[in-house]
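1. Give me a model of this one.
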Amino acid sequence: MSWPDRIAYLRIALVPVIMALILYATDGGPGYVVALGVFIVAAVSDFLDGYLARRWDIATVLGGFLDSVADKLLVLGALTALVKVGRAWTWALFIIVARELAVMGLRGVAALGKEGVPPSIWGKAKAWVQFTAIGLAMVRLSDQWGPLYLDEYFMILAVVVTLLSGYEYFVRYQRVFRLERNSV
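-> This next block holds a predicted model:
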């Protein structure tokens, strides 16, 4: 097993740890800060495994699959726990889950054909903004900035970037499906 694959497996293994830390954290206690530390390690590993796979020229289909699954589990697991403790909105979780399922479905359909659509800069931006919003929600600042907390503004930004990246994938997949139809 390659190092990038091990890193992706580690990220998957950290998800229940992060969730437990969030679910059992108390305001003023160390739980949220420890959860944030573990979450940062997991988030950085998202970029490390891909970098190593490309750098060492050992990228595999399994590695790409593991990376994608690990990313989704990390975001959805942490966000679900944050919803449960009242630090994130259910509607934001729903939109992010819907986008992930829609894009996975598109990728599955495209995989049946000859063409694929590689990840885009919007997908990378989505991940970073989601990671930032989740991290800020873990260590929520006590003061509100206007009607919302800082992490809530970032969560709104994460939802907007998530929707934009989903739209961008749909546009790109439409082109692939048109090309395939025209070549038949």
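2. C-alpha from now on. contacts and neighbour counts both.
-> OK.
3. residues near residue 161, how many?
-> 21 (other CA atoms under 10 Å).
4. Could you find the closest non-adjacent residue to it?
-> Among residues not flanking residue 161 along the chain, residue 126 sits closest, at 5.5 Å (CA to CA, 6 or more residues apart in numbering).
5. quick one: which helix or strand includes that neighbour?
-> Assigned by DSSP states H and E, residue 126 falls within helix 121-138.
6. If we go by neighbour counts, what in whichever helix or strand comes after that helix is buried?
-> Going down the chain from helix 121-138, the next helix or strand is helix 150-183, by DSSP H and E. Buried positions in helix 150-183, judged by neighbour count with 16 or more other CA atoms under 10 Å: 150-152, 154-166, 169, 173, 176-177.
7. I'd like the structure of this one too, to check against the first:
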Amino acid sequence: MNIPNLLTLARIVFIPLLVVLFYLPFPWSMPLAAGLFALASVTDWLDGYLARRWDQSTPFGAFLDPVADKLMVAVALALLIERYDAAWLTLPALVIIGREIVISALREWMAEMGKRGKVAVSWIGKVKTTLQMIALLLLLAFAPGTPVAWLGVATLYVAALLTLWSMIQYLRAAWPHLSDSM
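-> Down below sits the predicted model:
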């Protein structure tokens, strides 16, 4: 157990805290929930940076890091779907969640075939993740209908479009290997 892995585990511990903060009936609960989400987002970057910098990458960390990321994002999106109760927010949220499931399954399949490197994270995926985190932070922190919340919605749509684009890139890269195994 090293510091990068502990940071990843902290992200998982933050998930129930995020839910509790989201539902607390106090005016400060939403900014606090957004602050916790921001802290989780920073630990997402920091654990990878430290693991590379200190040469502390582990198989456990490589497995748990994307799981923690996907859980945190999926829970935040689910909370926001309830808060907004609108198809126009549900649609990009489901695109993002669905893509994460498809790409996780694709990576697992490619790893089983010994070709995990064929579906490595691209720069589009990194931009998508950054925009997604910004959108979720804004949507968690600000009440629906405010100008900043609308900026969060617009950013979420851009992230959803990049989500689809990156999924298509992953599928294209993997298709020759997948079609050989069918």
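8. Drop the TM-score for these two in here.
-> Remark: TM-score between the superposed chains equals 0.88 [TM-score structural alignment, normalised by the length of structure 2]; 176 aligned residues with a CA RMSD of 2.1 Å.
9. picking up where we left off before, surely the residue nearest to residue 161 of structure 1 meets residue 158?
-> Yes - counting by CA atoms under 8 Å, residue 158 is a contact partner of residue 126 of structure 1 at 6.6 Å.
10. who touches residue 5 of structure 1 in this structure?
-> 49, 62-63, 66-67 (CA atoms under 8 Å, 6 or more residues apart in numbering).
11. again, only this time at 7 Å
-> Neighbour list for residue 5 of structure 1: residue 63 [criterion: CA atoms under 7 Å, 6 or more residues apart in numbering].
12. so it is in which element?
-> Using DSSP H and E, residue 5 of structure 1 falls within helix 3-23.
13. How far does that helix sit from its chain's centre?
-> Here helix 3-23 of structure 1 is found 13 Å from its chain centre; the criterion is CA atoms, centre = their mean, to the nearest Å.
14. Tell me how far the residue nearest to residue 161 of structure 1 lies from residue 154 of structure 1.
-> 11 Å (CA to CA, to the nearest Å).
15. residues near the residue nearest to residue 142 of structure 1 when sequence neighbours are not counted, how many?
-> Nearest non-adjacent residue to residue 142 of structure 1, counting by CA to CA, 6+ apart: residue 149, 7.9 Å away. Neighbourhood size, residue 149 of structure 1 [other CA under 10 Å]: 18.
16. Distance of residue 149 of structure 1 relative to residue 30 of structure 1?
-> Computed as CA to CA, the residue 149 of structure 1 to residue 30 of structure 1 distance reads 20 Å.
17. ok, now residue 142 of structure 1?
-> For residue 142 of structure 1, the distance to residue 30 of structure 1 - CA to CA - is 15 Å.
18. which of those two has more neighbours?
-> The neighbour comparison of residue 142 of structure 1 against residue 30 (other CA under 10 Å) goes to residue 30, with 13 against 8.
19. Looking at structure 2, name the residue matched to the more buried one.
-> Structural alignment (TM-score structural alignment) places residue 30 of structure 1 against residue 28 in structure 2.
20. residue contacts, that match?
-> By CA under 7 Å, 6+ apart, the contact list for residue 28 of structure 2 is empty.
21. make it 10 Å
-> By CA atoms under 10 Å, 6 or more residues apart in numbering, the residues touching residue 28 of structure 2 are 21-22, 141.
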